[in-house]
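Undergrad: predicted coordinates and the sequence they were generated for:
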Amino acid sequence: MSRTLAVVTVDQRASRSGEDRVPEALAALAALPDLADRPLLRPFERTAGDELQGVVDDPGTLVAVVGALLRTQAWYVGIGIGEVEEPLPDSARAGRGAAYLHARTAVTAAKNSPWQLRVVGDDPDARSLETTLWLWAAVLARRTARGWEVAELVTEGLSYEEAGRRLGISQSAVSQRAQAAGIVEARRAAELATTLAARLLGQAP
């Protein structure tokens, strides 16, 4: 038996000259608020050296994971979407199937690709998902620390007025920061990426 899943393989950039960021990444991914209700099918774990791998079956979770990785700008991200043999083993790295092969191809290609991210799958929509994630990455890359500060408060559900009170600035200043941070554009990109991922994973309505 098998089913369509997403295998995410990530490799640390400049790992030979920098510190080992795997423990930091594992902790950050495990603490993502989105994973509380939609956990990873198999949690991320170190596979070898500075590489991590996890298995995802929920489109929203996949997008949340990618967003967290893009924010740090510290990883080559490879997403493989395809069949995975079942029963799935307890360890993410012990699985078998096309998705694992695609993820390996993707993370290798990511080292010479825009935004150091690739999506590989047999379905043509894999290319559409990849394009959407590249565009999302371009929006996130331009954010300053102040932009992320506002984005996080808005994600928590605060209005611009409430965020302004929290930050001690005017609502107009919050609006300006939100526009510069591309909050609306990023939200739309994440929504589209989730829709495409759902289609690829066979979960589209």
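TA: Right, received. Where do you want to start?
Undergrad: could you use CA atoms for every contact and neighbour count after this?
TA: Will do.
Undergrad: in contact with the spatially most central residue of the chain, which residues?
TA: The residue lying closest to the centre of the chain (Cα atoms, centre = their mean) is Val66, at 0.6 Å. For Val66, the contact set (Cα atoms under 8 Å, 6 or more residues apart in numbering) comprises Val77.
Undergrad: any idea how far it lies from Ser91?
TA: 20 Å (Cα to Cα, to the nearest Å).
Undergrad: now do the helices in this structure.
TA: Assigned by DSSP state H, the helices in the chain fall at 22-30, 59-72, 98-110, 125-141, 145-155, 160-167, 171-181, 183-200.
Undergrad: can you pull the contacts of the residue nearest to Ser170 when sequence neighbours are not counted?
TA: Closest residue to Ser170 apart from its sequence neighbours, by Cα to Cα, 6 or more residues apart in numbering: Gly164 at 5.3 Å. Taking Cα under 8 Å, 6+ apart, we find Gly164 in contact with 170-171, 173-174.
Undergrad: most neighbours among the residues you listed, which one is it?
TA: Most neighbours among those, by other Cα atoms under 10 Å: Val174, with 25 neighbours.
Undergrad: wait, doesn't that residue sit right on Arg165?
TA: No. Using Cα atoms under 8 Å, Val174 is not in contact with Arg165; the gap is 9.7 Å.
Undergrad: can you name the farthest residue from the center of the chain?
TA: Quick read of the chain (Cα atoms, centre = their mean): farthest out is Ser170, 31.8 Å.
Undergrad: wait, that one touches Glu162, no?
TA: No. Contact between Ser170 and Glu162 fails when scored by Cα under 8 Å: they sit 9.7 Å apart.
Undergrad: residues near Glu156, how many?
TA: Glu156: 10 neighbours (other Cα under 10 Å).
Undergrad: same check on the one 5 residues further on?
TA: Using other Cα under 10 Å, Glu161 has 16 neighbouring residues.
Undergrad: in space, what's closest to it - neighbours in sequence excluded?
TA: Closest to Glu161 by Cα to Cα, 6+ apart is Gln171, at 4.9 Å.
Undergrad: against that first model, consider the following:
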Amino acid sequence: MFVLTIDQTGSRATTDRVPELLHLLQPVHAVLPWERSVGDEAQGVIAGADDVVEAVMLCLRAGGWYVGIGIGTVERPFPASPREGRGSAFVAARKAVDRAKKTGDRAPLAVEGPDGAGEAEGVLALLGRHVMGRSDAEWRILDLLHPGERGTQTAVARTLGISPQAVSKAAARAAWHEEQAVRPAAARLLTWADDRVA
């Protein structure tokens, strides 16, 4: 299991953004519902590694969040709320979010857990760097693209009234194709680490 603990950056100097985060993460499937855990933090329990990758990238795109991913056990039966949860994944998520606050110029995320957690963190941080560096203009294009769908760049160009070459250049500049290829690799590394939970 995966526990995500997500903490707002600079919360003392800004407004409370946790409701915005909970709305953002609503489409990401969680075993226990996403909710405020304490103060300016939110937490969720996730079973699928693909969902973890999606949640992390949504947080990094939005900006202003430290993301801690804990890989380990979650005691059963599941409680009604993540706040009542127990197990090594919760402990690992707390350690991870604390470490995410010390990543400096790197993507503000950390992964804690068994063997494989470090590799998953490295791939997610590289992927996150690209996601965080995209401009609003690039996102306008990327949000309309669909991986593996033929003709999507031409359709996006038509929708936005720009040339297909402009769409292609934006996708290349933003490393969009690489992101689509790397997401499954990040999920596999997370799954590999999760499989090693005693």
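TA: Now that the structure is in, tell me what you want to look at. Source: prediction; values computed, not measured.
Undergrad: before we move on, back to that, would you list the helices of the first structure in JSON lines and tack on distance to Leu117 of the first structure?
TA: Below are those laid out as JSON lines (distance: least, Cα to Cα, whole Å):
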{"stretch": "helix 22-30", "distance to Leu117 of the first structure": "17"}
{"stretch": "helix 59-72", "distance to Leu117 of the first structure": "9"}
{"stretch": "helix 98-110", "distance to Leu117 of the first structure": "5"}
{"stretch": "helix 125-141", "distance to Leu117 of the first structure": "7"}
{"stretch": "helix 145-155", "distance to Leu117 of the first structure": "21"}
{"stretch": "helix 160-167", "distance to Leu117 of the first structure": "32"}
{"stretch": "helix 171-181", "distance to Leu117 of the first structure": "21"}
{"stretch": "helix 183-200", "distance to Leu117 of the first structure": "14"}
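Undergrad: so which of those is nearest Ile79 of the first structure?
TA: helix 98-110 (5.0 Å; Cα to Cα).
Undergrad: name the residues that touch that closest one?
TA: 4-11, 76-84, 116-121.
Undergrad: swap in 7 Å and give it another go.
TA: Residues outside helix 98-110 of the first structure that contact it (Cα atoms under 7 Å, 6 or more residues apart in numbering) are 5-10, 76-84, 116-121.
Undergrad: could I have the buried ones of those residues as ChimeraX selection syntax?
TA: Buried members of the contacts of helix 98-110 of the first structure can be picked out in ChimeraX with the line below, counting by 16 or more other Cα atoms under 10 Å:
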select :5,6,7,8,9,10,76,77,78,79,80,81,82,83,84,116,117,118,119,120,121
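Undergrad: sorry, back to before: trace the residue nearest to Ser170 of the first structure over to the second structure, please.
TA: Using TM-score structural alignment as the criterion, Gly164 of the first structure maps onto Ala157 of the second structure.
Undergrad: that match and Leu60 of the second structure: what is the separation?
TA: 26 Å.
Undergrad: re the thing from before, pick the most buried one from the helices of the first structure.
TA: helix 98-110 (a mean of 23; mean count of other Cα atoms under 10 Å).
Undergrad: Ile69 of the second structure corresponds to which position in the first structure?
TA: Checking TM-score structural alignment: Ile69 of the second structure goes with Ile79.
Undergrad: list the contacts of that match.
TA: 6-9, 103, 106, 118-120.
Undergrad: same thing but at 6 Å, please
TA: 7-8, 103, 119 (Cα atoms under 6 Å, 6 or more residues apart in numbering).
Undergrad: between these, which is nearest Trp136 of the first structure?
TA: Val119 (13.9 Å).
Undergrad: what distance do you get for the closest residue to that closest one other than its chain neighbours to Arg118 of the first structure?
TA: Nearest residue to Val119 of the first structure in three dimensions, chain neighbours excluded: Ile79, at 4.7 Å (Cα to Cα, 6+ apart). Per Cα to Cα, Ile79 of the first structure is found 6 Å from Arg118 of the first structure.
Undergrad: cool, and Leu88 of the first structure?
TA: In terms of Cα to Cα, Leu88 of the first structure sits 24 Å off from Arg118 of the first structure.
Undergrad: please apply the same query to Thr132 of the first structure.
TA: Counting by Cα to Cα - Thr132 of the first structure and Arg118 of the first structure are separated by 11 Å.
Undergrad: equivalent analysis for Ala27 of the first structure, please.
TA: 23 Å.
Undergrad: now swap in Ala190 of the first structure and tell me
TA: 16 Å.
Undergrad: check Ala197 of the first structure too.
TA: 14 Å.
Undergrad: how about Arg46 of the first structure?
TA: 20 Å.
Undergrad: next: Gly80 of the first structure.
TA: Counting by Cα to Cα - Gly80 of the first structure and Arg118 of the first structure are separated by 9 Å.
Undergrad: go on, Ala94 of the first structure?
TA: With Cα to Cα as the criterion, Ala94 of the first structure and Arg118 of the first structure are 22 Å apart.
Undergrad: relative to Gln153 of the second structure, how far out is the corresponding residue of the second structure for Thr144 of the first structure?
TA: Under the alignment by TM-score structural alignment, Thr144 of the first structure pairs with Ser135 in the second structure. Per Cα to Cα, Ser135 of the second structure is found 18 Å from Gln153 of the second structure.
Undergrad: Gly113 of the second structure now?
TA: Taking Cα to Cα, one finds Gly113 of the second structure at 39 Å from Gln153 of the second structure.
Undergrad: Met1 of the second structure now?
TA: Taking Cα to Cα, one finds Met1 of the second structure at 37 Å from Gln153 of the second structure.
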